[in-house]
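In: got a sequence here, can you build the structure:
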Amino acid sequence: MKVEQYGRGLVLIPEVHKRTIVFLHGLGDSANGFEDLFYDYPLLPDCKVVLPTAPSSPVTVNNGMVMNSWYDFITIDDEYHHSLENSVEIICKILDEERKHTDCLILGGLSQGAVTSLYTGLAKYTGKIEAIIALSGYAVPMNIPEERKSIPVLIYHGAQDTLLTLERMNLTVGKYLQGVNKTIEINQHLPHSIDMIEWGYVSNWLKNTLNIS
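Out: Okay, here's the model as predicted:
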């Protein structure tokens, strides 16, 4: 596995490339925050990992501080902000580029990255996606074409998450992802973060979903 720059982000390239996962970080983070995790504990064999870094922009809820963000929060309880559309355009371009090299595309993310992945993969991107992973996130209002509701979606959330709460996830997913082919897994001890129990679950879910031995 070698690591290279990918625009403002990073890409991890395996010796054999059969599939690609595009994974989006959370608010204020960057591609570097997930480099070691994907490098040391690959989710799938023969899988290229694209780790974009979000654009830097002022975030209202953080007193206008400029940071890497996929969209603006006016308050932490906001469901949707129009700035999300700018990130959708960025992610769709990445997915289209990766489609030239593999038929197996996976989209996922943590926190803001989870929200962006759900919205982009289900409601905005028109190309084929094999699976979507949403870790410690929630759903925003979206119009999902019927043919995209069959995409396997994993929603994984910590019961101890005090930032983006389990209640908020359940409410928004139940409201906006009706009819979607989703698996919801709750980790009773997890706060707003990733642990190795979660990472192992995600890996196994992907392998089962994609029929990878």
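In: going forward, measure contacts and count neighbours with C-alpha atoms only.
Out: Fine.
In: let me know the outermost residue of the protein.
Out: When distances are taken from the C-alpha mean of the chain, Asn63 lies farthest, 25.5 Å away, according to C-alpha atoms, centre = their mean.
In: how about the strands of the protein, start to end?
Out: In the chain, the strands defined using DSSP state E lie at 2-6, 9-13, 19-24, 47-51, 56-59, 65-68, 105-110, 131-135, 153-158, 182-187.
In: Ser213: neighbour count?
Out: Burial measure for Ser213: 8 neighbouring residues, criterion other C-alpha atoms under 10 Å.
In: list the contacts for it?
Out: With contacts taken as C-alpha atoms under 8 Å, 6 or more residues apart in numbering, Ser213 has the following neighbours: Lys207.
In: switch the cut-off to 10 Å
Out: Residues touching Ser213, when contacts are defined by C-alpha atoms under 10 Å, 6 or more residues apart in numbering, comprise Leu44, Pro45, Asn204, Lys207.
In: for Gly127, same thing?
Out: By C-alpha under 10 Å, 6+ apart, Gly127 lies in contact with Cys92, Leu95, Asp96, Arg99, Leu105, Gly121, Arg148.
In: who wins on neighbours among the residues you listed?
Out: That'd be Gly121 among the contacts of Gly127, by other C-alpha under 10 Å, with 28 neighbours.
In: ok, it touching Glu147?
Out: No - under the criterion of C-alpha atoms under 10 Å, Gly121 lies out of contact with Glu147, with a separation of 12.0 Å.
In: state the distance from Ala62 to Asp195.
Out: Quick fix: residue 62 reads Asn, not Ala. Using C-alpha to C-alpha, to the nearest Å, we find Asn62 at a distance of 26 Å from Asp195.
In: here's the other one to compare against:
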Amino acid sequence: MNTHPFESVIVDTGENPKTCVIWLHGLGADGHDFEPIVPEMQLPPGKPVRFIFPHAPVRRVTINNGMPMRAWYDFRELAPGEGEDHGQVGEGVAAVQTLLAEARRHYDTVLLGGFSQGGAMALLTGLVEGPAPDAVFGLSTYLPDAAKAGLQLSPRAAGLPIFMGHGSFDPVIPPDFGRHTSQALRAMGVTLQWHEYPMPHSVCPDEIRDLSRWMGPLIQA
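Out: Got it, this is the predicted structure:
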């Protein structure tokens, strides 16, 4: 029975995948946003993967003049650890953990990642107590404050493989947000790959190549 907390877009790269990648979109987008990336991923041949792209709930977002849009949580101001609706951050993590727990019942390996606000959710979910992925990737993002969201960082985060990529010219989530997050993650003992690219708030072919190379060894045949 499907107990997903979110409606999702599903893309399989082959039959009977043993690895699942849950990919969370950014603010105002939806699960279709990164669907076209799948064919561009340079993944190992003969190792099929199921990609799950959930749709975030529709809610009013303060920094966008209260307009309703898909968002994992409300932003009152873009200030990491300060401007988020911390209660909604905690609720979002719990919902993503439900998705992780279901994926665990069907796949040998579960990876979690996302872009921008979705990347923030992925990083935080991967680091706190509760159902967890085997590895995490965060693109053009930052780490929200776990304590303010009512969450407890988990000791198992030490050694967690994490990929981060950020644009040097990002005007939405400035690169310093990502750099500071990378420093905090290293202090936690995660196994971090940090990449910076000459791009704005987006993804680029070099980033997709590097993400594919990072992801490849994690995929089960």
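In: one step back: so of the contacts of Gly127 of structure 1, which ones are in helices?
Out: Assigned to helices by DSSP state H, the following of the contacts of Gly127 of structure 1 qualify: Cys92, Leu95, Asp96, Arg99.
In: number of nearby residues for Gly113 of structure 1?
Out: The tally of other residues near Gly113 of structure 1 (other C-alpha under 10 Å) stands at 26.
In: now do Glu77 of structure 2
Out: Counted with other C-alpha under 10 Å, Glu77 of structure 2 comes out at 14.
In: what's it aligned with over in structure 1?
Out: The pairwise alignment with structure 1 assigns Glu77 of structure 2 to Thr75, based on TM-score structural alignment.
In: chain neighbours aside, what residue packs nearest to its match?
Out: In this structure, Thr75 of structure 1 finds its nearest non-sequential neighbour in Val61, 5.2 Å apart by C-alpha to C-alpha, 6 or more residues apart in numbering.
In: wait, the one you found sits on Asp72?
Out: Yes - with contacts defined as C-alpha under 10 Å, Val61 of structure 1 counts as touching Asp72 at a distance of 8.0 Å.
In: neighbour count for those two, which is higher?
Out: Per other C-alpha under 10 Å, whichever of Val61 of structure 1 and Asp72 has more neighbours is Asp72, with 22 against 14.
In: wait, that one touches Thr116, no?
Out: No - applying C-alpha under 10 Å, one finds Asp72 of structure 1 not in contact with Thr116, separated by 11.8 Å.
In: in contact with Tyr201 of structure 1, which residues?
Out: Residues near Tyr201 of structure 1 by C-alpha under 10 Å, 6+ apart: Leu43, Tyr156, Glu185, Lys207.
In: so how far is Leu118 of structure 1 from the aligned partner of Trp194 of structure 2 in structure 1?
Out: Trp194 of structure 2 maps onto Ile184 of structure 1 when the alignment is built from TM-score structural alignment. Between Ile184 of structure 1 and Leu118 of structure 1 the distance is 13 Å, computed by C-alpha to C-alpha.
In: kindly report the same for Lys207 of structure 1.
Out: Applying C-alpha to C-alpha to Lys207 of structure 1 and Leu118 of structure 1 gives a distance of 20 Å.
In: for the contacts of Ser213 of structure 1, which one is nearest Pro52 of structure 1?
Out: When the contacts of Ser213 of structure 1 are compared for distance to Pro52 of structure 1, the smallest value, 18.7 Å, is given by Leu44; criterion: C-alpha to C-alpha.
In: surely that closest one and Ile212 touch.
Out: Yes - with contact defined as C-alpha under 10 Å, Leu44 of structure 1 and Ile212 form a contacting pair (8.3 Å).
In: any common contacting residues for the two?
Out: The contact lists of Leu44 of structure 1 and Ile212 share Asn204, Leu206, where a contact means C-alpha under 10 Å, 6+ apart.
In: those two: which is more packed in?
Out: For the pair Leu44 of structure 1 and Ile212, the greater number of neighbours falls to Leu44 (21 against 10), based on other C-alpha under 10 Å.
In: ok, that one to Val115 of structure 1 distance?
Out: Using C-alpha to C-alpha, which is the criterion applied here, Leu44 of structure 1 is 22 Å from Val115 of structure 1.
In: Gln5 of structure 1 now?
Out: Distance check for Gln5 of structure 1 against Val115 of structure 1: by C-alpha to C-alpha, it reads 24 Å.
In: export the ones in helices among the contacts of Gly127 of structure 1 to JSON lines and append columns for distance to Ala134 of structure 1.
Out: Converted to JSON lines, those look like this (distance: C-alpha to C-alpha, whole Å):
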{"residue": "Cys92", "distance to Ala134 of structure 1": "17"}
{"residue": "Leu95", "distance to Ala134 of structure 1": "17"}
{"residue": "Asp96", "distance to Ala134 of structure 1": "20"}
{"residue": "Arg99", "distance to Ala134 of structure 1": "21"}
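In: among the residues you listed, which one sits closest to Leu163 of structure 1?
Out: Checking those against Leu163 of structure 1 with C-alpha to C-alpha, the nearest one is Cys92 at 27.7 Å.
In: how many neighbours does the residue nearest to that closest one when sequence neighbours are not counted have?
Out: Across the structure, with C-alpha to C-alpha, 6+ apart as the measure, the residue nearest Cys92 of structure 1 apart from its sequence neighbours is Tyr125 (6.1 Å). Burial measure for Tyr125 of structure 1: 19 neighbouring residues, criterion other C-alpha under 10 Å.
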